[in-house]
Structures are given as structure tokens and as C-alpha cells.
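K.L.:
just the structure for this:
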Amino acid sequence: MPRKPDPTRKPELLGQILEHLRGRSLATVSFRTLAEALGVSTYVFVYHFGNRAELIAEIVRAVVARNDGLLAVAVAELDREAFEKHLAKVWHDVSTERGRDLHRLELEAALLETVAGEADGTARATVGRWVDHVAAWVSANGVTPAEAKVSARVFVDALFGLQYDAIVSGDGRRASAAYKQAVETLVARPPQR
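P.N.:
So this is what the prediction gives:
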């Protein structure tokens, strides 16, 4: 009788894979390279992930899921000060070395999804999730939903652009200062409650 699969093994492997990929590209992923890096057999990856495409899909889902906790915050219920604190937490999380590394992987995945024509790709959907998140607060503060979406998109594009800047330039302080200004601009627009 075969052994029952360990339900903790796959998430454990994904965590190890993400740490391994922090300094590498998704393009380098293969069962063989991961097996060598993590000291396991290629069979382990075949067993848990099936094939390379499924492995990449799981990696991308794990990378994108890192922000699920931040996106779960019911921002429409927050006052201005609490929303600013929330956005400060967002920047703190994304601007750590790990946050920048995972954002780089997310950008790579989104570009690969674009080339592959995956309009509803997991990584590509990330920007929309953030726009909806920010727009919820803006519209709850007296801005029409259409205008709130535009304001949110401007802010989210700044957020993603500043993350890109921090990755490419290595100057996190400069990006942090610009992010602070983007937050001030966003929260100054809606009327106070």
C-alpha cells in the first residue's frame, strides 16, 4: 500500500523554491536544477507538481499570494490615518529585500504571461487587484467609482513603478521618498470624513 502524501511537503517545497529563486530567473527553473539546489530527487517535484508548467504556475501563485493579507484589509472602513498606516505597511512589505526579489519574479511572470497571450494570467491580474483595493478606499471617501478607479490606477502604477525603480537602481531610499509623496497625493484628494 503506498504511503499517504504529506500535506505539508508541497508548501514546504514551494517556500524553499521561492527562496532559491530570489536571486534567479523563472527561466532557469527545471526539475533538475531545483533538485540539485534543494538536495532532493527530481521525482519529488514530479510527484508534487506534475510537470514544469504546473510547477511554474504554483510558483507564480505563491509569489502573488504574498500580498493576500494586505489585500484582504477592508480599506473602505478605514479613516484617512488608518489607510495611510495601511499603505505604509504595504510599502514596508514590498520594499524589503525579499519583497523586491519576489516582485521581480512577479514582473517576470507577468511579462511571460503577456508574451504567451494569457490575458487572465495570475501575475497579470495583480495590478487589477491592487487597483480595486485602493479604489475601494477612494470611493468610500466621496469620489465617484469611475474617478476612484483612475486615482487608484495612478497610485498603483506609481507603487509598481517605484518597486521597479528600487529593484533596478538599488536605491530604496529614493523610491521610499517618492512613495510617501504618492500616498500624500492619493489621500489628499478625497474629502475628509
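K.L.:
going by C-alpha atoms from here, please, whenever you check contacts or count neighbours.
P.N.:
OK.
K.L.:
what sits against the most centrally placed residue in the chain?
P.N.:
Against the mean C-alpha coordinate of the chain, by CA atoms, centre = their mean, the closest residue is residue 64 at 4.2 Å. Counting by CA atoms under 8 Å, 6 or more residues apart in numbering, residue 64 touches 106, 122-123, 126.
K.L.:
how far away is it from residue 104?
P.N.:
Shown here: residue 64 relative to residue 104, a distance of 11 Å by CA to CA, to the nearest Å.
K.L.:
neighbours of residue 107, how many?
P.N.:
Other residues near residue 107 come to 16 when the count uses other CA atoms under 10 Å.
K.L.:
identify the residue nearest it in space, chain neighbours excluded?
P.N.:
In this structure, residue 107 finds its nearest non-sequential neighbour in residue 123, 7.4 Å apart by CA to CA, 6 or more residues apart in numbering.
K.L.:
this one as well, want them side by side:
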Amino acid sequence: MGRPPNPQAKAELLRRAADYVLRQGLTDLSLRPLAAHLGVSARLLLYHFGSKEQLVVEVLGVIAQQQQAALSQVDPLADPAERLDVLWARLTSPELIPFLRSLFEVELRAIDGEEHYRQFARGAIRAWLEVVAAHLREGVSAPTANIVLAALTGLLIDRFSTHEEERTNEAFHALKSALHAGGLL
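P.N.:
Got it, this is the predicted structure:
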């Protein structure tokens, strides 16, 4: 008879695996190097998670929770324009780059048709829409929040791939002006 599962050991492995994925990314994720980094065997990872895919799903869940915790703090008394500035500052902080990279990697894999990534991407996008809506004027429609999310996502990809901070900051301020003119801030 095998050992009974140890939830604390699994939780610790999951936390450490999430840290590893945030640093290394998903692109070349392999069980053996991950296990070696964690100081365990690949077999132990399979024991706790069942498959590499399930491990990835659970790791992404941890990453999403950490990301949402970093972004969901909103001052409801602040002016929506100020809230959007706070969101932009958080999104462009160096601390958030690993989270954004993991989200963008998931989205690319979902585009390639990998279903477990597609499921995760759907949930992540819904959570991001809630974050964006919380930073806009109350009552903004879901499609409008989606447009703002798409604009912010595009600016973030642009900023982190080109490292052109000044230009992307100017574009963010132009977006903010358009939102204000449209009565969304």
C-alpha cells in the first residue's frame, strides 16, 4: 500500500512550482528540470498532480490568485481616472512582468488549440475584466470594459517587448483622455 497523500507537501510543491514557472516561463517546462529544481523526483510530482497538464493547471491557478491579489486592491472613493492610473502603475511594475508573461504564454497556447490552456485563459480574462471594470466609472458595460482591457493588453505587450516606456505611457494617457471624453472615467 502506498503512502497517503500529504496535502501540506503538495501545497508547498505547488507554491514552489508556481515561483519556478514565474521565473522560467511555460514554454520549455519539463517535469524533470522542474523536479530537480524543487529537489524531488518527477515521479513525486506525478504522484501529487497526476499529470504534467494537471500540474500546469494548478500552477496557473496559484499564479492567477497571486496576480489578482496584486491587482484587485481598489480605492472605491478614488476618482476613476486616479484608479486607472494606479492600475497602469501596477501593470507596468517590474514585479508584475512574470505574471503578465505567464498570462500571455497561456493565451498563445490557447490560440494553438490546447484546451486546458483555453479553459484557463477564459477564466483569467473574466477575472481581468472584473479588475478593469473596477477601475472605471461605475456602470460601465462589459463590452466597454473588454475594449479597455484589449487596449491595456496591447499597450503592455508593446511596452514589455519594445521597452519603450515613454511612448507607451503617452499612449496610455491618450487612452485615458479618450475614456474621459467618452464619459467612462
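K.L.:
superposing both, give me the TM-score.
P.N.:
TM-score of the superposed chains, computed with TM-score structural alignment, normalised by the length of structure 2, equals 0.75; 183 aligned residues with a CA RMSD of 3.3 Å.
K.L.:
mapping the contacts of residue 64 of structure 1 onto structure 2, which are still in contact?
P.N.:
Conservation of these in structure 2, assessed by both residues aligned by TM-score structural alignment, their matches' CA atoms under 8 Å: retained contacts are residue 126.
K.L.:
most surrounded residue in the contacts of residue 64 of structure 1?
P.N.:
Across the contacts of residue 64 of structure 1, the neighbour count under other CA under 10 Å reaches its highest value at residue 123, namely 26 neighbours.
K.L.:
go ahead and confirm that one touches residue 103.
P.N.:
No - contact between residue 123 of structure 1 and residue 103 fails when scored by CA atoms under 8 Å: they sit 10.0 Å apart.
K.L.:
hey, which helix is longest across structure 1?
P.N.:
Of all segments of type helix in structure 1, defined using DSSP state H, the longest is helix 145-169.
K.L.:
so which elements touch it?
P.N.:
helix 80-95, helix 97-115, helix 125-140, helix 172-188 (3 or more CA pairs under 8 Å, 6 or more residues apart in numbering; DSSP states H and E).
K.L.:
now distance to residue 166 of structure 1 too, for the ones you listed, in CSV please.
P.N.:
Listed next are these as CSV, based on distance: least, CA to CA, whole Å:
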stretch, distance to residue 166 of structure 1
helix 80-95, 8
helix 97-115, 8
helix 125-140, 18
helix 172-188, 5
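K.L.:
tell me which of the ones you listed lies nearest to residue 1 of structure 1.
P.N.:
Evaluated with CA to CA, these place helix 97-115 nearest to residue 1 of structure 1, the distance being 39.4 Å.
K.L.:
mean deviation, that closest one versus structure 2?
P.N.:
In this overlay with structure 2, the average offset of helix 97-115 of structure 1 from its partner residues is 1.6 Å by mean CA distance after the TM-score superposition for structure 1.
K.L.:
give the aligned range of that helix in structure 2.
P.N.:
Counting by TM-score structural alignment, helix 97-115 of structure 1 pairs with residues 94-112 of structure 2.
K.L.:
neighbouring contacts of that stretch?
P.N.:
For stretch 94-112 of structure 2, using CA under 8 Å, 6+ apart, the contacting residues are 21-23, 25-27, 63-64, 67, 90-91, 116-118, 120-121, 124, 160.
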